[in-house]
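In: Please work out how this folds:
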Amino acid sequence: MNGPLALSPAMADAVGRWLEGEAGTRDRSPHTISAYRDDAIAFLSFLGGYHGQAATPKSLSGLKQTDMRAFAAAERERGLSARSLARRLSAIRSFLRFLSDREGFDLSAALSARGPKYKRSLPRPLAQDQARALLDEAGSHHPKPWIAARDAAVLTLLYGCGLRISEALSLQGHDWPLAETLTIRGKGGRERMVPVLPVARDAIAGYLELCPWPMDPDEALFRGARGGALRAGVLERAVASMRQSLGLPPTATPHAMRHSFATHLLSAGGDLRTIQELLGHASLSTTQVYTGVDDAHLLAVYRKAHPRR
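Out: Model prediction:
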């Protein structure tokens, strides 16, 4: 088999127009668009090598299930996980549907090829006492009180509001003081409103009282040791040190605080659709993984407490 061939101009144009539509009408994030571009190019380049000629919109009209299976097999052979392959095939199907609609041919046979099955891993939240212990530790873990207060404030936002670490670190001076609700722009540019608990507001206020850097409306709210924007890696390393002190598992990361937010809300009777909105998930199926966490916890408690265990 020859190596992959370059895309034809017509195919490159088709990929570009598909990506424009995904970005414009489906509000995909730049990161997602970049991944989609890589997915399409990987597939079309494979077809070029597989068939010995560059793929064109016209040549794709004869695409078969065997082509899809051959591509999937090649991707698995080079080490792509089942989950990553399933995501890649989903993007490719989206492109093929766009192309078949635009060119007026039927690709239903190729699109019916099944993707790999994989078991979605459950989130790894902390128990409520572990989350509290981590927040307490954050408030005293660093010899510089303002840095300890900063880390505690960020982790309180992650746990109290369900923010992603990137969302918390994107806050700027003009966002302070926080109102009762906060508008967050998350993945895919989707905006959501999240309630701000008084404890989170108080934690940030405590950090700002100690912070040696002046508050600038156009600068990051959370500062690094030298005054620049706090980087996620700095907080991740700090949490790694804290979890060692507390004897917490390696899964105790900043992102685990967001998982804990969702899981503890669900355990307290929170509505799944509301939790979806608070987390900013595009699909309810993404939020439903937390029901698996809750069920697993209930089963563990049952097995531990049942008198006939």
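
In: only C-alpha atoms for contact and neighbour calcs from this point on.
Out: Fine.

In: For whichever strand or helix holds Gly24, enumerate the helices and strands it packs against.
Out: Using DSSP states H and E, Gly24 sits within helix 9-25. On a contact count with 3 or more C-alpha pairs under 8 Å, 6 or more residues apart in numbering; DSSP states H and E, helix 9-25 meets helix 30-51, helix 82-103.

In: Remind me what the next helix or strand after the first one packs against, helices and strands.
Out: What that stands for is helix 30-51. Tracing the chain C-terminally past helix 30-51 and defining elements by DSSP H and E, one meets helix 65-77 next. Packing partners of helix 65-77 (3+ C-alpha pairs under 8 Å, 6+ apart): helix 30-51, helix 82-103, helix 108-111.

In: any chance you could map the helices in the stretch 101-250 of the chain?
Out: 108-111, 128-138, 145-161, 165-169, 198-210, 232-246 (DSSP state H, counting those that start in this stretch).

In: Any chance you could list what contacts the longest one?
Out: Under the contact criterion C-alpha atoms under 8 Å, 6 or more residues apart in numbering, helix 145-161 has outside partners 135-136, 138-142, 163-165, 168-169, 194-197, 199-200, 203-204, 206-208, 210-212, 222, 225, 235, 254-255, 257-258, 260-261, 278.

In: Another sequence for comparison is provided below:
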Amino acid sequence: MTDFDTLTRGWLNHLAHERRLSPKTLEAYGRDIRQFAAFITEHLGGEPTLADIAALKPADLRAFLGRRRRDGVGNRTLMRQLAALRSLARFGERTGKLKAAAFAATRGPRIGKSLPRPLDASAAKAVTQADTRAGEDREEWILARDAAVLALLYGCGLRISEALSLTRAQAPVHAGDTLTVLGKGAKTRMVPVLPVVVTAISEYIALCPWRLPPDGPLFLGAKGGPLSPRIIQLAVESLRGALGLPSTATPHSLRHSFATHLLGRGGELRAIQELLGHASLSTTQIYTRIDSTRLMAAYDAAHPRAGR
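Out: Prediction:
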């Protein structure tokens, strides 16, 4: 094992235990570094040491990104790989094992930011109502379960992973209840729960044929195991067809709808940031762009002088 391998292991351990990054992010970062190491081994003619890494120039890193692009990798993946390399270099500098200025000096590809695609209020409400799927050949408790999950996404702004990680003991069953949500980076936040969401969850619990122990998952699959996110995704796909919604209507679009509709009703941006669990206000500010875009579209459609 080279000293570069040892540094990489220490960095991944730091990300897992101190930064508490998700297993999927750790897997992606580990894969990024392995691909970089394989390229540099070929590029330099041997396995790289920390001295080799420190001697790299921006041209060497651009060569790596160019190779990845020729392999069919898109700009977002290239940016993530460059971010992983920069994070590794910073870790090496903090631990006194590596000084590699090339990582910070290398510019990544530009990525055009696309706006989230929220549903309008009537569509979002329809998606979260069990009655919308009443004609389907599904058990009543399953329709109630799916509606309760979707109500949490739209009514509380939860990610699907956050909703499905709730235990029975965490279920809000009284008006005025709040949820303590474990979000990204193992960060917790408090979220108020609307009465309509409480009602949806209570109806599901009353109909669920399986035992729901306090420390077990709140939402169960048809066979009594933990509910898979894919089941909720399929439910929304079915609703897309029934309601004539676009392909951008997904479980996550309900979270976007939550934020956009709050902002459109005068919600304060900092409060919406806290409800969503965003680490940075700049992440939440993208919803102001959606609101402005909708405002201009309404103006162009309705004002008698628009387009003239």
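
In: Overlay the chains and give the TM-score.
Out: For this chain pair, the superposition-based TM-score is 0.92 by TM-score structural alignment, normalised by the length of structure 2; 302 aligned residues with a C-alpha RMSD of 1.8 Å.

In: before we move on, back to that, can you list the helices and strands packed on helix 65-77 of structure 1 in CSV and add mean neighbour count and distance to Glu22 of structure 1?
Out: Converted to CSV, those look like this (neighbours: other C-alpha atoms under 10 Å; distance: least, C-alpha to C-alpha, whole Å):
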stretch, mean neighbour count, distance to Glu22 of structure 1
helix 30-51, 18, 7
helix 82-103, 18, 9
helix 108-111, 16, 19
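
In: related to what we said a few turns ago, between the helices of the stretch 101-250 of structure 1, which one is nearest to Phe95 of structure 1?
Out: Taking C-alpha to C-alpha, helix 108-111 is the member of the helices of the stretch 101-250 of structure 1 nearest to Phe95 of structure 1, at 10.6 Å.

In: what's the mean deviation for that closest one versus structure 2?
Out: In the superposition against structure 2, helix 108-111 of structure 1 averages 3.1 Å from its aligned positions (mean C-alpha distance after the TM-score superposition for structure 1).

In: Can you add distance to Ala149 of structure 1 and give the helices and strands packed on helix 9-25 of structure 1 back as TSV?
Out: Listed next are the helices and strands packed on helix 9-25 of structure 1 as TSV, based on distance: least, C-alpha to C-alpha, whole Å:
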stretch	distance to Ala149 of structure 1
helix 30-51	32
helix 82-103	38
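
In: looking at these, which is closest to His306 of structure 1?
Out: helix 82-103 (36.6 Å).

In: same for the closest one, what does it pack against?
Out: Contact here means 3+ C-alpha pairs under 8 Å, 6+ apart; on that basis helix 82-103 of structure 1 packs against helix 9-25, helix 30-51, helix 65-77.

In: between the ones you listed, which one is nearest to Gly292 of structure 1?
Out: Taking C-alpha to C-alpha, helix 30-51 is the member of those nearest to Gly292 of structure 1, at 26.6 Å.

In: possible to save the helices and strands packed on helix 82-103 of structure 1 as TSV with distance to Ala127 of structure 1?
Out: Shown next, in TSV, are these (distance: least, C-alpha to C-alpha, whole Å):
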stretch	distance to Ala127 of structure 1
helix 9-25	38
helix 30-51	32
helix 65-77	36
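
In: Out of these, flag the one nearest Gln130 of structure 1.
Out: helix 30-51 (32.9 Å).

In: And for the helix holding Gly24 of structure 1, what's in contact with it?
Out: Contacts of helix 9-25 of structure 1 (C-alpha under 8 Å, 6+ apart): 28-30, 33, 36-37, 40, 55-57, 95, 98-99.

In: List buried residues within the contacts of helix 145-161 of structure 1.
Out: Buried members of the contacts of helix 145-161 of structure 1, counted by 16 or more other C-alpha atoms under 10 Å: 135, 138-141, 163-165, 168-169, 194, 196-197, 200, 203-204, 206-208, 211, 222, 235, 254-255, 257-258, 260-261, 278.

In: list the contacts for the aligned residue in structure 1 for Arg69 of structure 2?
Out: Taking TM-score structural alignment for the superposition, Arg69 of structure 2 sits opposite Arg76 in structure 1. Contact partners of Arg76 of structure 1, counting by C-alpha under 8 Å, 6+ apart, are Ala82, Leu85.

In: closest to Leu178 of structure 1 out of the helices and strands packed on helix 65-77 of structure 1?
Out: Relative to Leu178 of structure 1, the nearest member of the helices and strands packed on helix 65-77 of structure 1 by C-alpha to C-alpha is helix 30-51, separated by 27.8 Å.
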